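Engineer: Everything below, folded, please.
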Amino acid sequence: MNFTSEKVAAVILAAGKGTRMKSQRPKVLHPLAGRPLAAYPARLAKILGCAPVALVVGHGAEAVGAALGGEGLVFAEQTEQLGTGHALLCAEAALSGFSGTLLLLCGDVPLLRRDTLERLLTAHHAAAAAVTVLTAEIADPHGYGRIVREQGDVARIVEEKDAAPAEKAIREINTGIYALAAPWVFAALRRVGCNNAQGEYYLTDIVGLARTEGHRVCAVITADASEAMGINDRVQLAEAATILRQRLNAEHMRAGVTLLDPATTYIEPGVTIGPDTLIHPGVHLCGATVLGRDCEIEPGAMLSDCILADRVHVKAGSILEGSTIGADCNIGPMAHLRPGTVLLGENKIGNFVETKKARLGKKSQASHLTYLGDAEVGERVNFGCGTITCNYDGVNKYVTTVGDDVFVGSDVQLVAPVTIGSGSLIGAGSTITKDVPPDALAISRAEQKIVPGWAAKKRAKQKKQL
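Structural biologist: Take a look at the predicted model:
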């Protein structure tokens, strides 16, 4: 039988309930650095060029399918939990007609690296093996299946409960990650059957069958045992998050990014950061956020799905979501930029300023205590403290349009829909409900009245009443 085909498909086992997570959510959907656990092996399989990639679902199958539907997977369902071998058999129909190498991954093992799996596949192809298992050497192998070798190849995999004292001393363990010859593996699982006390199909039984049939069974040892770490409870989930965070942060630092305290800097896998950017402690960079060169992100800032050009300074405590920020902008402290915000460059959005679907031209600014929602703003506009675009009438949202070189005084309400012409000035304390033409002055507050001596007379009257 020829096992040298370099075509590779992948099956990801994700049917388990994960009772130790103590959760209604399927285990493989628990988030790790912003992504479901199962998304990690799914995306890695795609990067490796596997086709098709089948995900075996069971508990919470509908939720898993909905969450991972955009990953380009085919789904197979395991309705009964009859072991890992049975789970793999459930994917047979999804791989109908496939002949080559089947890469078997686990939906709760998110830390595998590309180069590790490439080494596994290369060794499998070079040996023309029926089975190649990824193994790891650990200091305390208690509870794991041991790898028993003969002349370099794998003779058998012995579970903890069945291991003799000499076998228990073996520190090389089975990670549950395999390269397998397909379609041979499906026929092999049916031949070994489930005639055991548990009535389950044991994937490890195919090792003995392969050797009986004269096929090679090989092993590749991972250089870092933590890569094969399975997530069974929330403690292990936190441990995996720490490992992944350290890995990602190290990559950014080697690429020229300064992290003042990597242990308290949270950067998700899809984030891109330009060199010479400075990240302070307590920063969260999430989603598909992109930072340019020479940016500075101060403590406690949270950015999600944002694009920042070069030399943007985000000050402490600011939250940015779905926003696009041009070069040389200053944001915060304590600013909130909501989705749809676009700053074209050299803008200042100061403390306790909130924006939403607001587009500001170059050098326009709102320094403090302002709300700009559904606004189209020109260049060099100044919004005074307490300015509000009143964009919602309880039913519909409306747009405020502000031209270039407008000065808006403090405590102004711009009641949309309204247009403020270029070069105009809005007096402090005004409520603007009508369009303002260019270069005009608009004031809507009541005329100030002064009554000389009124306060003194009031105090004298109050004194007599005591």
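
Engineer: from here on, contacts and neighbour counts on C-alpha atoms
Structural biologist: Will do.

Engineer: ok, residue 386 touching residue 408?
Structural biologist: No. Using Cα atoms under 8 Å, residue 386 makes no contact with residue 408, being 10.1 Å away.

Engineer: between the two, who's got more neighbours?
Structural biologist: residue 408 (26 against 20; other Cα atoms under 10 Å).

Engineer: Which parts of the protein are helices?
Structural biologist: Along the chain, the segments classed as helices by DSSP state H run 39-47, 61-67, 84-89, 114-127, 165-168, 184-192, 205-212, 234-254, 454-465.

Engineer: would a markdown table of these with mean neighbour count and distance to residue 271 be doable?
Structural biologist: Shown next, in a markdown table, are the helices of the chain (neighbours: other Cα atoms under 10 Å; distance: least, Cα to Cα, whole Å):
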| stretch | mean neighbour count | distance to residue 271 |
| --- | --- | --- |
| helix 39-47 | 20 | 15 |
| helix 61-67 | 15 | 20 |
| helix 84-89 | 23 | 34 |
| helix 114-127 | 18 | 18 |
| helix 165-168 | 14 | 43 |
| helix 184-192 | 17 | 39 |
| helix 205-212 | 18 | 41 |
| helix 234-254 | 16 | 10 |
| helix 454-465 | 9 | 62 |
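
Engineer: quick one, which of the ones you listed is nearest to residue 147?
Structural biologist: Closest approach to residue 147 among the helices of the chain (Cα to Cα): helix 165-168, 8.5 Å.

Engineer: please give me the structure for this one as well, since I'd like to look at both together:
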Amino acid sequence: MTQRYAIVLAAGQGSRMKSKLYKVLHPVAGKPMVGHVIDQVEAAGTEKIVTIVGYGAEKVKDYLGERTEYALQEEQLGTGHAVVQAEMHLKDKEGITLVICGDTPLLTAETLNNLFTYHQAQNAKATILTAHADDPTGYGRVIRNENGSVEKIVEQKDANPSERLVQEINTGTYCFDNRLLFEALSQVGNDNAQGEYYLPDVIEILKNQNETVDAYKMPNEAEGMGVNDRVALAEATLLMRQRINRMHMQNGVTLIDPTTTYIDSEVTVGADTVIEPNVSLKGQTVIGEDCFIGANSEVLNSTLGDGVRVTSSTIKDSIMEKASNIGPYSHLRPNSRVGEAVHIGNFVEIKNATIGATTKVGHLTYVGDADLGKNINIGCGTIFVNYDGKNKHRTTVGDNVFIGCNANLIAPLMVEKNAYIAAGSTITKDVPTESMAIGRVRQENKLDYFNKLPH
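Structural biologist: Take a look at the predicted model:
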């Protein structure tokens, strides 16, 4: 099989984004644009990827890590100049090199595979990935002769009036014979409106050498969208979310209103799960089968087992085991683990805590820095007091404990199994097994108090 290589162009500053964040690191559906590109390039079976970096190079390297090799474009002198920077990595290799922009997050591995296959079938030395555009403004035009063969690519600023009417556009993605690519790049000049070294000039150079140059027109124009400003970023995000939502629905997930359901690209959802409107599922979230995610919920980097119910609540960096439920209006903060068949009611906040199976945390309660056993009942208004103004402390509660309403458990504290805590108590000492702790002021009634007041 012919070897496949890839060069990812990710050196531009992206000044039209008007952002401190490097352009290709702007997220689309929860993942930086260049991350989407690298994912699809890898899936297309490339042996080696070289990413051209410039502005923000270290941040791009930090994000992509060892998935790719890198070449630095110190001066931004055009796309041809950018590709030349990969010469030391690829020059002597035989095979097909894909050149793709790091700001094209919608391109799929399927399209890239089709491009590779078409290029090889045509025995071409260069193949352009093109699309039809109703409004081609801003794109390079693919100019064909009367026989339909590709003659050249003309950039918008260099196109004459008749060339500007052409609606077949260059998406900025190509396949090249690797060896001929770098030979031709040495002949590219910068005599153009921008004074830059254009990669598309390689097409004309190869044509003049009587090499076969072709174009593969993809059916979906939107897939080749390049993101250069916040408007395009929003458009790409919308299209990506539609693609993601369609995939989940085809896999057996019910989305009540897909237009208001926001699911990041790395999220997985099991079959027969129902998701109501205005739900956001973000990051590396995993949701099991037969779950219910109610309206206005947010789940970030969390795992939900089968049969979990979430009603208008927020879950971050946490785990809910199967058949547990939460909400409405409750919050799992990071590093919380909710056991099997646990009930968490409304207006409950849990942070850095584990809760054992079948425990009930009804409502209006804060559980922070605590380890709770199984089958515990926590009454309304209970507070796990974990912070002394300087340090956090943990509370441990054993199995089958009953905690009455409006209790304050002041950490560090151990409540052993089968114990009871009376309502309204403030508990500062460990509670032995099978005992009852009462920590409240004894009630005293002042008789005839009303008549002693001035009227």
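
Engineer: Give the equivalent position in the second structure for residue 334 of the first structure.
Structural biologist: Aligned by TM-score structural alignment, residue 334 of the first structure pairs with residue 329 of the second structure.

Engineer: Now residue 282 of the second structure. Nearest residue, chain neighbours left out?
Structural biologist: Spatially, and ignoring its direct neighbours in sequence, residue 282 of the second structure is nearest to residue 300 (4.6 Å; Cα to Cα, 6 or more residues apart in numbering).

Engineer: For the aligned partner of the one you found in the first structure, give its distance to residue 190 of the first structure.
Structural biologist: Mapped onto the first structure by TM-score structural alignment, residue 300 of the second structure lines up with residue 304. Residue 304 of the first structure is 48 Å from residue 190 of the first structure, where distance means Cα to Cα, to the nearest Å.

Engineer: now the match of residue 334 of the first structure: how far from residue 318 of the second structure?
Structural biologist: Separation of residue 329 of the second structure from residue 318 of the second structure (Cα to Cα) stands at 16 Å.

Engineer: which of those two has more neighbours?
Structural biologist: When residue 329 of the second structure and residue 318 are compared for neighbours, residue 318 comes out ahead with 24 against 18, by other Cα under 10 Å.

Engineer: Any figure for the gap between that one and residue 212 of the second structure?
Structural biologist: For residue 318 of the second structure, the distance to residue 212 of the second structure - Cα to Cα - is 56 Å.

Engineer: so residue 7 of the second structure makes contact with residue 97?
Structural biologist: Yes. Under the criterion of Cα under 8 Å, residue 7 of the second structure makes contact with residue 97 at 7.2 Å.

Engineer: which ones are touching the corresponding residue of the first structure for residue 75 of the second structure?
Structural biologist: Aligned by TM-score structural alignment, residue 75 of the second structure pairs with residue 80 of the first structure. By Cα atoms under 8 Å, 6 or more residues apart in numbering, the residues touching residue 80 of the first structure are residue 58.

Engineer: What's the local residue count around the counterpart of residue 376 of the first structure in the second structure?
Structural biologist: Matched by TM-score structural alignment, residue 376 of the first structure corresponds to residue 371 in the second structure. Look at residue 371 of the second structure: counted by other Cα under 10 Å, it has 19 neighbours.

Engineer: and what of residue 405 of the second structure?
Structural biologist: 21.

Engineer: Pull up the gap between the aligned residue in the second structure for residue 417 of the first structure and residue 385 of the second structure, please.
Structural biologist: Residue 417 of the first structure maps onto residue 412 in the second structure, with residues paired by TM-score structural alignment. Going from residue 412 of the second structure to residue 385 of the second structure by Cα to Cα gives 9 Å.

Engineer: Compare the two (neighbour count), which wins?
Structural biologist: More neighbours surround residue 385 than the other of residue 412 of the second structure and residue 385, with 25 against 19 (other Cα under 10 Å).

Engineer: and the more buried one, what pairs with it in the first structure?
Structural biologist: Counting by TM-score structural alignment, residue 385 of the second structure lines up with residue 390 in the first structure.
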